[in-house]
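> need coordinates for the below:
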Amino acid sequence: MIVRGLVAGALALAAGVLWARRRYVVVTVDGMSMAPTLTDGDRVLVRRRRIGQVGQGDVVVLEPPSDPAGGYAPGPPGADGRRWNIKRIAALPGDPVPQGIAAGDGVAHVPSGTLVVLGDNPDSIDSRQRGFFPADRLLGVALRRLGGPAL
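I've put the predicted structure just below:
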């Protein structure tokens, strides 16, 4: 009877871990693009989200758009081999394009399936240089700095 209880407990624990891994991930900030809010080396708890579950002002983790010119080399890839950026959402699809964003001629509103994101540090490489970020590359919303306050 004790063995069955241990097996059931182990299975429940494994199921809980899998559930949590599907919904949450921990990322380590590499760089100063979100300073002073987040600094190099901060560890952040991120809840996986889709475009319809985020709002203006949310701090998000997402892949940058590809750069055909090769002018921007993001930080080293994460454990999954992908390169991630952490930025704050400045505009959502359908919103007016904020001033100073590399949007192209005649683009007045953020196109469907894209986001305008900015680093809190004015020297951040973000939508000011890169234009729109693809919303389908969104990992999730940063909830809190581990060992620190909520964002």
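
> contacts, neighbours, all on C-alpha from now
Will do.

> what's the longest helix seen in the chain in contact with?
Secondary structure of the chain read by DSSP state H shows that its longest helix is helix 2-23. Helix 2-23 has contacts (C-alpha atoms under 8 Å, 6 or more residues apart in numbering) with 47-48.

> ok, now how distant is the residue positioned nearest the centre of the chain from Arg83?
With distances taken as C-alpha atoms, centre = their mean, Val61 lies nearest the centre of the chain, 0.8 Å away. Noted for Val61: a distance of 10 Å to Arg83, by C-alpha to C-alpha, to the nearest Å.

> rewinding a little: using the three-state scheme, assign the residue nearest to the centre of the chain.
strand (DSSP: H, G, I helix; E, B strand; the rest coil).

> so what's it closest to, chain neighbours aside?
Ile86 (4.4 Å; C-alpha to C-alpha, 6 or more residues apart in numbering).

> before we move on, which element is that neighbour in?
Applying DSSP states H and E as the criterion places Ile86 in strand 85-91.

> for comparison, sequence B:
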Amino acid sequence: MTSSNWFFVLALVAVAVLMAESVRQLRRRWVLVKVEGVSMEPALRDGQEVLAKRTRRIATGDIVVVAAPDPQLGWADITKAKAPWWVKRVTAVAGEPMPGASGTVPPGHYFLGADNPAGEDSRRHGPCPANLIVGSVIRSF
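Prediction:
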């Protein structure tokens, strides 16, 4: 093999490594999720996809992607890696009154709501721990 062939092979390998790292970095910052069910209608419909940015800056009114609670245990013992994802609206942050319930949202938690009253949300499962929120929705498709 000539030196120009080696250079071409090394350049190809370098490009492949850089592309793989770019994809890895994008996946760490962004997540694409398909909306399932009617809980977020009319804002989001079943089958739509949403792009969420991984962030800890969450405010009342934001739509977020969150690890879904266990149907029996609620938010207890949930890890983001194993749970399916929900798309819900933040209806109250820590210190704000919980809609439809007595008391305020505890520190490190969010009260999540479905836009459609028929959907499941914090009214059934209680305030969601902040560490279970994957990110904030910035765009729907």
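
> now the TM-score, please.
The TM-score (TM-score structural alignment, normalised by the length of the second structure) is 0.81; 129 aligned residues with a C-alpha RMSD of 1.9 Å.

> returning to what we had before: correct me, but the residue nearest to Val61 of the first structure touches Val46?
No: contact criterion C-alpha atoms under 8 Å: Ile86 of the first structure and Val46 do not qualify, at 10.3 Å.

> which residue ranges form the strands in the first structure?
24-28, 43-48, 59-62, 85-91, 114-118, 133-134, 138-145 (DSSP state E).

> right, so the ones you listed: which one is the most enclosed?
Of these, the one with the most neighbours on average (mean count of other C-alpha atoms under 10 Å) is strand 114-118, at a mean of 26.

> next, the mean deviation of that strand compared to the second structure.
Compared with the second structure after fitting, strand 114-118 of the first structure deviates on average by 0.9 Å (mean C-alpha distance after the TM-score superposition for the first structure).

> identify the residues contacting that strand?
87-93, 97, 101, 110, 124-128, 131-136.

> map Leu138 of the first structure onto the second structure.
Using TM-score structural alignment, the partner of Leu138 of the first structure in the second structure is Ile133.

> let me see the contact set for that match.
With C-alpha under 8 Å, 6+ apart, Ile133 of the second structure has these contacts: 64-67.

> still on that earlier bit, any idea how far the strand holding Ile86 of the first structure is from the chain center?
On the basis of C-alpha atoms, centre = their mean, to the nearest Å, strand 85-91 of the first structure is displaced by 7 Å from the centre of the chain it belongs to.

> ok, now stretch 11-31 of the first structure?
15 Å.

> okay, and that stretch goes to which residues in the second structure?
Taking TM-score structural alignment, stretch 11-31 of the first structure hits residues 17-37 over in the second structure.

> buried residues in that stretch?
Neighbour-count burial for stretch 17-37 of the second structure flags 30-36 (criterion: 16 or more other C-alpha atoms under 10 Å).

> of all those, which comes closest to Leu44 of the second structure?
Val35 (7.3 Å; C-alpha to C-alpha).

> quick revisit: map the residue nearest to the centre of the first structure across to the second structure for me.
Per TM-score structural alignment, Val61 of the first structure is aligned with Val65.

> hang on, the earlier thing: tell me who's in contact with the residue nearest to Val61 of the first structure.
29, 33-34, 59-62, 119.

> a markdown table for the strands of the first structure, including distance to Leu11 of the first structure?
Below are those laid out as a markdown table (distance: least, C-alpha to C-alpha, whole Å):
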| stretch | distance to Leu11 of the first structure |
| --- | --- |
| strand 24-28 | 20 |
| strand 43-48 | 24 |
| strand 59-62 | 31 |
| strand 85-91 | 34 |
| strand 114-118 | 40 |
| strand 133-134 | 38 |
| strand 138-145 | 28 |
